[in-house]
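Asks: Provided below are the primary sequence and the corresponding predicted coordinates.
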Amino acid sequence: MLLSLVLHMYSMRCVLPAAVLLGTAPTYVLAWGAWRLLSAFLPSRVYQEVDDRLYCVYQSMVLFFFENYTGVQILLYGDLPRNKENIIYLANHQSTVDWIIADILAIRQNALGHVRYVLKDGLKWLPLYGCYFSQHGGIYVKRSAKFNEKDMRNKLQSYVSAGTPMYLVIFPEGTRYNPELTKVISASQTFAAQEGFAVLKHVLTPRIKATHVAFDSMKNYLDAIYDVTVAFEGTIDDKGQRKEAPSMAEFLCKECPKIHIHIDRIDKKDVPEEQAFMRRWLHERFEIKDKLLIEFYDSLDPERRNKFPGESVNSKLSLKKTLPSLLILSGLTAGMLMTEAGRKLYVRTWIYGTLIGCLWVSIKA
């Protein structure tokens, strides 16, 4: 009985973060919606600046749970510029936590509000946030033949014209790498071999379309590309084989002790512009990622396993950057829920906000 209680309490460690993160969603969307209306007749850059600040508040609260609450150690390899830049962020994709990693780096550059994502089209149906991510500068894309290059290019060029700060996150693999999905990995490796590319072990063969359109649309606006390789410690089983990366719920249950993040900053002049050349360049970057991950997971030397080559820096996030956001959003939400009118507004925001958002993205996104 006692053991069952302990196990139950352990599994409940993600409930508080999930309740706060989801529970504050209507509060945040109401605040953003109010600003959207108030700024209707103001210059777009004024709207964007405040929207970025609002987004920074919410994402800081997210990082309170994913960094301060979990106590995870962030180990950085390579050089992360201190100053914010207009960048494309390219990373390997293995977990639902991956989008948080971009936040982890961005907050250390004071660029958290500028993070925008290239997202799978199905995510636009997320309640409340599906619509908001698009409004914040996110871009929903479909895979393969359904990919709408013109639409993505137009959106990016409009952001450039408006001077929108860009920390654009792309996962070129298109889907998460899971070592248990052997058919997906095999198909990816077969495709690489057929195209004359190196076969990759710990990442999937990257797709070029979204990366090429993003770079081509913003090349005169960008400062650099960040090539980011991520490994979650604790993802090797008893036999020394790689296992699935932690999900968001598992991560919030403190099942990941350390995140290893390797950053290569690539100046835009070193990136080929033509799609065919960029395709080979991108695959070569993923070959580098693969070698880093082979060293991390498969090194015969136990001293070199579970870390990337080179020196690392243990980067700890101060509570000063996250706790105020948690107190503001949770306090506003609690205040709303304490009155009958507030509770009605809260529920209606969930219902009508979701319905209006789904209608909007079905037409616009």
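Replies: Done, it's in.

Asks: From now on I want contacts and neighbour counts done on CA atoms only, so please keep to that.
Replies: Fine.

Asks: In contact with the residue lying closest to Val141 once chain neighbours are set aside, which residues?
Replies: Once flanking residues are discounted, Val141 sits nearest to Asp121: 5.0 Å by CA to CA, 6 or more residues apart in numbering. Neighbouring residues of Asp121 by CA atoms under 8 Å, 6 or more residues apart in numbering: 140-142.

Asks: Next: Tyr28.
Replies: Counting by CA under 8 Å, 6+ apart, the residues that Tyr28 touches are 58, 329.

Asks: Tell me how far the residue positioned nearest the centre of the chain lies from Met248.
Replies: For the chain, Trp99 is the residue whose C-alpha lies nearest the centre (CA atoms, centre = their mean; 1.6 Å). Going from Trp99 to Met248 by CA to CA, to the nearest Å gives 10 Å.

Asks: Give me the three-state assignment for Cys131.
Replies: The assignment at Cys131 comes out as helix when based on DSSP: H, G, I helix; E, B strand; the rest coil.

Asks: what about it, distance to Ser158?
Replies: 18 Å.

Asks: more neighbours, the two?
Replies: Neighbour tally, Cys131 and Ser158, criterion other CA atoms under 10 Å: the higher count belongs to Cys131, 25 against 13.

Asks: Surely the more buried one and Leu355 touch.
Replies: No. With contact defined as CA atoms under 8 Å, Cys131 does not reach Leu355; the gap is 10.0 Å.

Asks: Presented hereafter is structure B, for comparison with structure A:
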Amino acid sequence: MKDYQEYHPHNIYGKTSNSFIRALKRVFIICLFLSGSLSIVVFQICVQLLLPWSKIRLQNGMNQSKKAFIVLLCMILNMVAPSSLNVTFETSQSSKNSSNTKSCFRFKDRAIIIANHQMYADWIYLWLLSFTSNLGGNVFIILKKALKYVPLLGFGMRNFKFIFLSRNWQKDEETLTSSLISMDLNARCKGPLTNYKTCYSKTNESIAAYNLIMFPEGTNLSPKTREKSDAYRQRAHLNHVQLRHLLLPHSKGLKFAVEKLALSLDAIYDVTIGYSPALKTEYVGTKFTLKKIFLMGVYPERVDFHIREFKVDEIPLQDDEVFFNWLLNVWKEKDELLENYYNTGQFKSKGETENRSTVVMKQTIGFQHETLAPRFLSYYGFFAFLIFLFVMKKILELALR
């Protein structure tokens, strides 16, 4: 694959020192995001009005709108923050030798993706990984309940069937159960999106797939959250556990999700995310905020992912404590990966040196992956324009009466 920097532009804010021009560019980016989001929401409303009788076609339309949103974000990031995205993933030697073609990473159709949470943009990059696996319309993210009520975006995310939690288990258990059971039943051809005739069709298989993104740390790493994590570590009598680059993970929600999805789940992916340039003493979430990335052009030059796959039968679900210890060991290994990353600039897995059957493959992707992004988004813009004309016509008719 060609080197990423060969065809990627620099961020648009770095091309001029004129403050007025930079302000105009920020306004342009904000308008592009809002108009694109509005177009997607209008498309969702049209689909709901025109296809209420067909759950499969309705869901397919919502999945298309979900793809459009990540395309919109990637198109903007390609202009303002063109980071290089590098993936290393562990595979077996036999898998590598079984094909003459270069191995490329791809998430399985029904998977849980767990990752360390360093900054608020983490979910965008993980969503892009799913998009390059042809699963951009099948991503589900667990979010704070307050985001459900954000104007415009909240409505769109509810249609995406994202899971909104209030961080109160008594309230969240019912919401989480309903969402997970629906995902599982549809994936096993037993839910409302499936029937005997369409269950095994390629179209329906893509509709019923899911990539559930979860952050077991619960929040992104910062001085404040580190203090809370240390307090949690003391309450849990885990003073012997010292994580240098991570927060202590919480296992209850993840175990609950694995149990509810176990019958359809293909794999659990552990994704370790590293951002460069960043020192091990820095907090990435403070250095690269959403505002700095999208409106100031301050962004990581490189985003690195190291991905490990766990089979469902490898996960100890029989006991809460055993499961927590398993997750804690995963987090300790992740912390060691990040220590090596900050020291050497790359991820180096223990399996790479200790297990000869393990091969670490490398892959580079970029925001240019969807070359038809402008045309793809224009479909939604066309719907928005038609609705705008219709509304203006009705307003004029009422005004002239």
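Replies: Ah, there it is. Keep in mind the model is a prediction, meaning the values are calculated, not measured.

Asks: picking that back up, the residue nearest to the centre of structure 1 -> structure 2?
Replies: Mapped onto structure 2 by TM-score structural alignment, Trp99 of structure 1 lines up with Trp123.

Asks: what's the mean gap between the helix or strand hosting its match and the aligned bit of structure 1?
Replies: Per DSSP states H and E: Trp123 of structure 2 is located in helix 122-132. In the superposition with structure 1, the average deviation recorded for helix 122-132 of structure 2 is 1.3 Å (mean CA distance after the TM-score superposition for structure 1).

Asks: Tell me the residues of structure 1 aligned with the very next helix or strand once past that helix.
Replies: Using DSSP H and E, the helix or strand that directly follows helix 122-132 of structure 2 along the chain is strand 139-144. Aligned by TM-score structural alignment, strand 139-144 of structure 2 falls on residues 115-120 of structure 1.

Asks: okay, now Pro17 of structure 1: neighbour count?
Replies: 20.

Asks: and it, what pairs with it in structure 2?
Replies: Aligned partner of Pro17 of structure 1 by TM-score structural alignment: Ile29.

Asks: try Trp281 of structure 1
Replies: Matched by TM-score structural alignment, Trp281 of structure 1 corresponds to Trp326 in structure 2.

Asks: quick one: that match and Pro316 of structure 2, what's the gap?
Replies: 7 Å.

Asks: Repeat that for Phe160 of structure 2.
Replies: In this structure, Phe160 of structure 2 and Pro316 of structure 2 are 31 Å apart, going by CA to CA.

Asks: Over to Glu90 of structure 2?
Replies: Glu90 of structure 2 is 21 Å from Pro316 of structure 2, by CA to CA.

Asks: now swap in Leu337 of structure 2 and tell me
Replies: Counting by CA to CA, the gap from Leu337 of structure 2 to Pro316 of structure 2 is 23 Å.

Asks: Is the residue mapped onto Leu156 of structure 1 from structure 2 part of a helix or strand, or is it coil?
Replies: With TM-score structural alignment as the criterion, the equivalent of Leu156 of structure 1 in structure 2 is Leu180. Three-state assignment for Leu180 of structure 2 (three-state DSSP): helix.

Asks: dump the residue contacts of Leu180 of structure 2.
Replies: Leu180 of structure 2 neighbours (CA under 8 Å, 6+ apart): 257, 260-261.

Asks: Just the buried ones from those residues, in PyMOL syntax?
Replies: This is the PyMOL syntax for the buried subset of the contacts of Leu180 of structure 2, where burial follows 16 or more other CA atoms under 10 Å:
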select buried, resi 257+260+261
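
Asks: Turn the contacts of Leu180 of structure 2 into CSV, including secondary structure and distance to Leu73 of structure 2.
Replies: Converted to CSV, these look like this (DSSP: H, G, I helix; E, B strand; the rest coil; distance: CA to CA, whole Å):
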residue, secondary structure, distance to Leu73 of structure 2
Ala257, helix, 28
Lys260, helix, 31
Leu261, helix, 29
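
Asks: In structure 1, which of the contacts of Leu180 of structure 2 still touch?
Replies: For the contacts of Leu180 of structure 2, the aligned pairs still in contact in structure 1 (both residues aligned by TM-score structural alignment, their matches' CA atoms under 8 Å) are 257, 260-261.

Asks: Name the SS class of Gln363 of structure 2, please.
Replies: Three-state call for Gln363 of structure 2 (three-state DSSP): strand.

Asks: If I follow the layout properly, it ends up in contact with Arg106?
Replies: No. The pair Gln363 of structure 2 and Arg106 does not pass the contact test of CA under 8 Å, sitting 10.8 Å apart.

Asks: so where do the strands sit in structure 1?
Replies: Here structure 1 has its strands, by DSSP state E, at 73-78, 87-91, 115-120, 139-141, 167-170, 224-232, 258-267, 312-314.

Asks: Of all those strands, which one is nearest Pro324 of structure 1?
Replies: When the strands of structure 1 are compared for distance to Pro324 of structure 1 using CA to CA, the nearest one is strand 115-120, at 19.9 Å.

Asks: mean shift of that closest one relative to structure 2?
Replies: Mean deviation for strand 115-120 of structure 1: 0.9 Å (mean CA distance after the TM-score superposition for structure 1).

Asks: Can you name every helix or strand that that strand contacts?
Replies: When contacts are defined as 3 or more CA pairs under 8 Å, 6 or more residues apart in numbering; DSSP states H and E, strand 115-120 of structure 1 packs onto helix 98-107, strand 139-141, strand 167-170.

Asks: Noted, bye for now.
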